[in-house]
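Chemist: Predicted coordinates and the sequence they were generated for:
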Amino acid sequence: MQFPALRIMTRCAAQAVLCLLVLGSQAAVAHESSVAQATGARMTLQATASAEVPLDTVRITLAAETEAADQATASKTLAATLAAAAKEAQGAAGITSHTGNYGIWPSRDQAGKINGWHGRGEIVLESKDFAAASDLATRMNDRVAISGIVFVLSNEARRAQEHKLLSQVAQAFRARALEAAKAFGFAGYRIEQLDLNGAGAMPPVPRPMPMMRMAAKADEVNAPLEGGNVTVSVSVNGTIVLR
């Protein structure tokens, strides 16, 4: 038999436990809400700025070929031709030069027997003065023939353009971040992380051309060179906290 006083005390204890559970749940919800308000919602954004810039450097590949009955003769003849061409190129103002591909290999008859040797070597001219490079390549055409021309953007020009684009990409990122914050009902944002990338100019893709014959007259191969343009871009990826 239970006494009335004991039943009352048991009921009060149960109500007290229930109150504690409710208060604890409300406190947890309030804590989570305060943490969410403090940390804010995060968003990842990207902005890009780009510009068309002229290719400022030309690379002209000059090649010599030789054939001989034996390997030693082919190698000696080719080396002498390239050495003479390299010596002439080294004296040109505003033009740098270096050797390119070089190879000596046998030629075979239908039976597979070696019946001669073939050699091919290259000299590469590089300059920001297109006219000077074209003129030198023309003068050297009696020894080595033009086999390829490619235009590239120099590292100095690329870095200078990327520097100009930095302020543009920063402004674009800030504008996009503010638009995103307002679109989702926030008054503003703060930047949490930024990663800057420079796409720059892609590596040059050579434009192969048929081996030009050795010319007796300079004006037979001399022609104006036009490099065209390339796109340089700078992009920024970042994480912002909306608030």
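Modeler: Received, thanks. Numbering: from 1, shown residues only.

Chemist: contacts and neighbour counts: CA atoms only from here.
Modeler: OK.

Chemist: which element follows whichever helix in the chain runs longest toward the C-terminus?
Modeler: Secondary structure of the chain read by DSSP state H shows that its longest helix is helix 4-39. Following helix 4-39 in sequence order, the next helix or strand is strand 41-54 (DSSP states H and E).

Chemist: List the residues that contact the nearest residue to T44 once chain neighbours are set aside.
Modeler: Counting by C-alpha to C-alpha, 6 or more residues apart in numbering, T239 is the residue found nearest to T44 once chain neighbours are left out, at 4.4 Å. If you count contacts by C-alpha atoms under 8 Å, 6 or more residues apart in numbering, T239 has them with R42, M43, T44, L45, I191, E192, Q193, L194.

Chemist: Now which of those residues would you call buried?
Modeler: By neighbour count, with 16 or more other C-alpha atoms under 10 Å, the contacts of T239 hold M43, L45 as buried.

Chemist: Looking at the contacts of T239, which one is closest to A80?
Modeler: Comparing these against A80 with C-alpha to C-alpha places L194 closest, at 55.8 Å.

Chemist: pretty sure the closest one contacts R174?
Modeler: No: in this structure L194 lies outside contact range of R174 using C-alpha atoms under 8 Å: 11.5 Å.

Chemist: let's bring in a second model and compare:
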Amino acid sequence: MKAIVHSADTRGHADHGWLNAHHSFSFANYYNPERMNFGALRVLNDDIVSGGMGFGMHPHDNMEIITIPLKGDLEHKDSMGNVGRIKNGEIQVMSAGTGVFHSEYNPNKDRETNLLQIWLFPNKRNVDPRYDQISIEDYRKKNELYQVVSPDAEDQGSWIYQDAWFHLGDFDKGTTREYSLKKEGNGVYLFVIEGNVDVGGQKLGKRDAAGVWETGSVSITAGSDAEFLLMEVPMAV
């Protein structure tokens, strides 16, 4: 098994006043040639958006974009005609494909919104753009890994054009679970939202992350009450 640790304080950081962003991988003005991607995982941004502020209309193409609100709400509009508001307990997925414009705003002027925005390289280019928004409350299982994204439209959660599986975990202190990778050649990138987690022997704190690959499974133990996001992605892109 190979592993790499990305501690929270090594992430790129940009404070635009209305947006306080931390970048796990090179993004915008943050460039680190050793932090370009983890396999198909290209972007993991931890964004705090001030009340009433947001991202104006901007384009994307040939990228799978997953948005996970951690706190507050986010309003989405796009060139496909979709208008929606997502909040904690929901996930938004957009396949940019041949091209799409969208905007994202914090509709609440009195409080911040904290979200994770994740980009993956797709396994199929130039598809028709698509949008999906789902509630994950019915999937949530305490002390278990519960799936929220997969490659299969018939499987639990939303789906994307990539052989990737996302699971969330909400573990009590001392809980241990083994995650078995679903596809040979994939790796796992685990991002700690809250608390402390041990991943394959790597001890992680809040907003730390670790990637492991060349293994068929990985052990995850909560060193405290903890919430985390586990992303299994292809390593060859």
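Modeler: Now that the structure is in, tell me what you want to look at. Just so it is clear, the model here is predicted, and its values are computed rather than measured.

Chemist: Mind checking the TM-score on these two?
Modeler: In this superposition the chains share a TM-score of 0.22, using TM-score structural alignment, normalised by the length of the second structure; 84 aligned residues with a C-alpha RMSD of 5.6 Å.

Chemist: Give me the packing partners of the longest helix of the first structure, helices and strands only.
Modeler: For helix 4-39 of the first structure, there is no helix or strand it packs on, judged by 3 or more C-alpha pairs under 8 Å, 6 or more residues apart in numbering; DSSP states H and E.

Chemist: returning to that earlier point: mind checking what secondary structure the residue nearest to T44 of the first structure has?
Modeler: Assigned with DSSP: H, G, I helix; E, B strand; the rest coil, T239 of the first structure falls in the strand class.

Chemist: re earlier: can you pull the buried residues of the longest helix of the first structure?
Modeler: Buried, per 16+ other C-alpha under 10 Å, within helix 4-39 of the first structure: nothing.

Chemist: and that helix, how far out from the chain's middle?
Modeler: Taking C-alpha atoms, centre = their mean, to the nearest Å, one finds helix 4-39 of the first structure lying 60 Å from the centre of the chain it belongs to.

Chemist: ditto for stretch 98-118 of the first structure
Modeler: From the chain centre to the centre of stretch 98-118 of the first structure is a distance of 37 Å (C-alpha atoms, centre = their mean).

Chemist: Could you dump the contacts of T239 of the first structure into JSON lines and include distance to V124 of the first structure?
Modeler: Below are the contacts of T239 of the first structure laid out as JSON lines (distance: C-alpha to C-alpha, whole Å):
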{"residue": "R42", "distance to V124 of the first structure": "52"}
{"residue": "M43", "distance to V124 of the first structure": "50"}
{"residue": "T44", "distance to V124 of the first structure": "46"}
{"residue": "L45", "distance to V124 of the first structure": "44"}
{"residue": "I191", "distance to V124 of the first structure": "48"}
{"residue": "E192", "distance to V124 of the first structure": "48"}
{"residue": "Q193", "distance to V124 of the first structure": "44"}
{"residue": "L194", "distance to V124 of the first structure": "41"}
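
Chemist: of all the contacts of T239 of the first structure, which comes closest to A14 of the first structure?
Modeler: A14 of the first structure has its nearest neighbour among the contacts of T239 of the first structure in R42, at 43.0 Å by C-alpha to C-alpha.

Chemist: Let me see the contact set for the residue lying closest to that closest one once chain neighbours are set aside.
Modeler: Closest residue to R42 of the first structure apart from its sequence neighbours, by C-alpha to C-alpha, 6+ apart: V241 at 4.5 Å. Residues near V241 of the first structure by C-alpha under 8 Å, 6+ apart: T39, G40, A41, R42, M43, Y189, R190, I191, E192.

Chemist: between those, which is nearest T57 of the first structure?
Modeler: Set against T57 of the first structure, the nearest of the contacts of V241 of the first structure by C-alpha to C-alpha is I191 (39.2 Å).

Chemist: for the closest one, what are its contacts?
Modeler: G238, T239, I240, V241.

Chemist: same check, this time on Q193 of the first structure
Modeler: G238, T239, I240.

Chemist: I figured the first one hits N197, correct?
Modeler: No: with contact taken as C-alpha under 8 Å, G238 of the first structure and N197 are classed as non-touching, separated by 11.1 Å.

Chemist: Many thanks, we can stop here.
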